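Asker: Could you work out the structure for the sequence below:
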Amino acid sequence: MKISEQIAFVSGANRGLGRELTLELLSRGAKVYAGARNPEAIDIPGVIPVKLDITNPQEVAAAAKVAKDITLLINNAGSSTGASLLDGDLDQIHLEFNTHFFGTLSMVRTFAPILEKNGGGSILNILSALSWVSSGTVGAYTAAKAAEWALTNDLRLNLYPHNVRVAGLHVGYMETDMTSGLEVPKSNPADIAKIAIDGIESDSLEIVADDSSRMIQRSLAGGIAVLYPQLS
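Answerer: Prediction:
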């Protein structure tokens, strides 16, 4: 896929990784629709702001009517409530799943027919290293991201015959508002955006963007004993 020839839609484009993905696409010559709950917050010249809450089916449908020429969909919008599965607020747990799983699914179900009608294209779902492993905290986020990974695998199988490629980006902590309170090593989201768009341009189906994600990916074959040695 040649990025300079693409028409992209990025959700959650007003900050963090979404903003950097939007900037990277623009720098490579793509036309970009930038979705955000508050489109007035998008301050990137050259994009087309679109009001979008991916948990609102009416706003998803309205966005599709605006961006009916797209060839690339990036599902970046996310949430992180910090809720525990055992004793966290159920509304916050529902929010995590409504965003990462049902919201992403809503976007794909709405935009995949548009991609197919436009001759095919690509979808990139922004996943996480926590799609593969739990840290024992932020259980709602981890479970929702694991569900989004399963969703991505199923969709890539079902959309491939329709000339729509579905890729997933796995990445650990990044320097964003969402991780501002964490004292851990973090990647620069601008660097991750470059890696992500390089992956899309090379038609990769799985983009593993940093060392922590690569380490966890290698550990999956070892099973529980390797992933959770504290349980042994």
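Asker: Please make it C-alpha for all contacts and neighbour counts, starting now.
Answerer: Noted.
Asker: Would you map the strands across the protein?
Answerer: Along the chain, the stretches classed as strands by DSSP state E are 7-10, 31-36, 48-51, 72-75, 121-126, 164-170, 206-208.
Asker: Just put those strands in a markdown table and tack on mean neighbour count and distance to Glu59.
Answerer: Rendered in a markdown table, the data for these read as follows (neighbours: other CA atoms under 10 Å; distance: least, CA to CA, whole Å):
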| stretch | mean neighbour count | distance to Glu59 |
| --- | --- | --- |
| strand 7-10 | 25 | 14 |
| strand 31-36 | 24 | 10 |
| strand 48-51 | 21 | 7 |
| strand 72-75 | 26 | 15 |
| strand 121-126 | 25 | 19 |
| strand 164-170 | 25 | 23 |
| strand 206-208 | 21 | 29 |
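Asker: Mind putting those strands into CSV with distance to Gly88?
Answerer: Listed next are those as CSV, based on distance: least, CA to CA, whole Å:
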stretch, distance to Gly88
strand 7-10, 30
strand 31-36, 27
strand 48-51, 30
strand 72-75, 26
strand 121-126, 24
strand 164-170, 25
strand 206-208, 30
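Asker: Gly103 is nearest to which of those?
Answerer: strand 72-75 (9.0 Å; CA to CA).
Asker: Which strands or helices does the closest one pack on?
Answerer: Under the contact definition 3 or more CA pairs under 8 Å, 6 or more residues apart in numbering; DSSP states H and E, strand 72-75 sits against strand 7-10, helix 104-117, strand 121-126.
Asker: For the comparison step, fold the sequence that follows:
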Amino acid sequence: MKIEGAVALVTGANRGIGSAFVGELLARGAGTVYAGARNADSVRVSDPRIIPVTLDVTDPGHVSAVAEKLSDVSLVVNNAGVLTRDFPLQASAQEARRQIETNYIALISMTSAFAPVLARNGGGAFVNMLSVVSFVGAPWMTTYSASKAAAWNYTNAARSQLAGQGTEVLGVHAGYVDTDMSAGVDADKIDPRSVARAGLDALEAGQPEVLIDDFTRNIKAGLSNDQNLIYPQVARDFAAMAATG
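Answerer: The predicted structure is shown next:
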């Protein structure tokens, strides 16, 4: 998809990866970028092409109303998400529901509401911000991993159906990114601007999926033999984490 002149909507656009996508879309000549956030006042407007939009992705009725209003959108970046660090035996059902609703079910609502809009505007594209834990269950972020795995499967399924209306669907997978969400994680982190650049490069190249970093690429490469190539290291990392409290 060509970004120059496009009208984009970015969810979770007030910080982190969402803010980086807004900046990169503008740099590539997007005509308008609707910056969605629960509180539109939290969006920093640095360019007249940025239009803050109040958007609660967990409210399907509200999402549908916003889709009716933003009838000129040709590109949707589904970035909004939440993360709770938890372990399998300590995970709460309440937090699991919150993450599933935001990271997965909201993706269904956004896709269902905006697919007709994109079709009317020539097809366009969805860019879904996923994660390396779409591919691997990390026991230190159990319910987040599960929600992202569901989002990955939905992304792949939606791609098949939306191809019929000329709409592209890109899945963006990355390891730890240097944002507020990962502030408590002691690991090498990716600059969110690098994520946005690589994601939009892949979109303009017509790719269905992009793996941002070597860690993510290595994890996906091991899926065919994950119990021998991935999970022994996950178990060692978890044991080390438990030993240090």
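Asker: Quick check: TM-score for this pair?
Answerer: Here the TM-score for the pair of chains, by TM-score structural alignment, normalised by the length of structure 1, is 0.96; 232 aligned residues with a CA RMSD of 1.4 Å.
Asker: returning to that earlier point: can I get the helices and strands packed on strand 72-75 of structure 1 in TSV including distance to Asp87 of structure 1?
Answerer: Shown next, in TSV, are these (distance: least, CA to CA, whole Å):
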stretch	distance to Asp87 of structure 1
strand 7-10	33
helix 104-117	26
strand 121-126	27
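Asker: rewinding a little: wait, which of the strands of structure 1 is closest to Lys65 of structure 1?
Answerer: strand 48-51 (10.6 Å).
Asker: other SSEs contacting that closest one?
Answerer: Looks like strand 48-51 of structure 1 contacts strand 31-36, helix 57-66 (3+ CA pairs under 8 Å, 6+ apart).
Asker: out of the strands of structure 1, which comes closest to Thr81 of structure 1?
Answerer: Per CA to CA, nearest to Thr81 of structure 1 of the strands of structure 1: strand 121-126, 17.2 Å.
Asker: hmm, back to that, just put the helices and strands packed on strand 48-51 of structure 1 in TSV and tack on distance to Gly222 of structure 1.
Answerer: Formatted as TSV, these follow (distance: least, CA to CA, whole Å):
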stretch	distance to Gly222 of structure 1
strand 31-36	39
helix 57-66	40
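Asker: For Tyr173 of structure 1, find the nearest of these.
Answerer: From those, taking CA to CA, the stretch that ends up closest is strand 31-36, at 21.8 Å.
Asker: Helix 57-66 and the closest one, what's the angle between them?
Answerer: 170 degrees (axes from the mean of the first three to the mean of the last three CA atoms, to 10 degrees).
Asker: which residues are contacting strand 31-36 of structure 1?
Answerer: Residues from elsewhere that reach strand 31-36 of structure 1 (CA atoms under 8 Å, 6 or more residues apart in numbering): 6-14, 22, 25-26, 42, 46-53, 67.
Asker: repeat that with 6 Å
Answerer: 7-13, 47-52 (CA atoms under 6 Å, 6 or more residues apart in numbering).
Asker: do stretch 68-78 of structure 1 as well
Answerer: By CA under 6 Å, 6+ apart, stretch 68-78 of structure 1 touches 6-12, 115, 121-126.
Asker: in structure 2, what residues pair with it?
Answerer: Aligned by TM-score structural alignment, stretch 68-78 of structure 1 falls on residues 71-81 of structure 2.
Asker: just so I know, which of the helices and strands packed on strand 72-75 of structure 1 lies nearest Ser180 of structure 1?
Answerer: Nearest of these (CA to CA): strand 121-126, 19.0 Å.
Asker: Onto which residues of structure 2 does the closest one map?
Answerer: The alignment places strand 121-126 of structure 1 over residues 124-129 of structure 2 (TM-score structural alignment).
Asker: from the chain's centre, how far out does that stretch sit?
Answerer: Remark: stretch 124-129 of structure 2 is offset 9 Å from the chain centroid, using CA atoms, centre = their mean, to the nearest Å.
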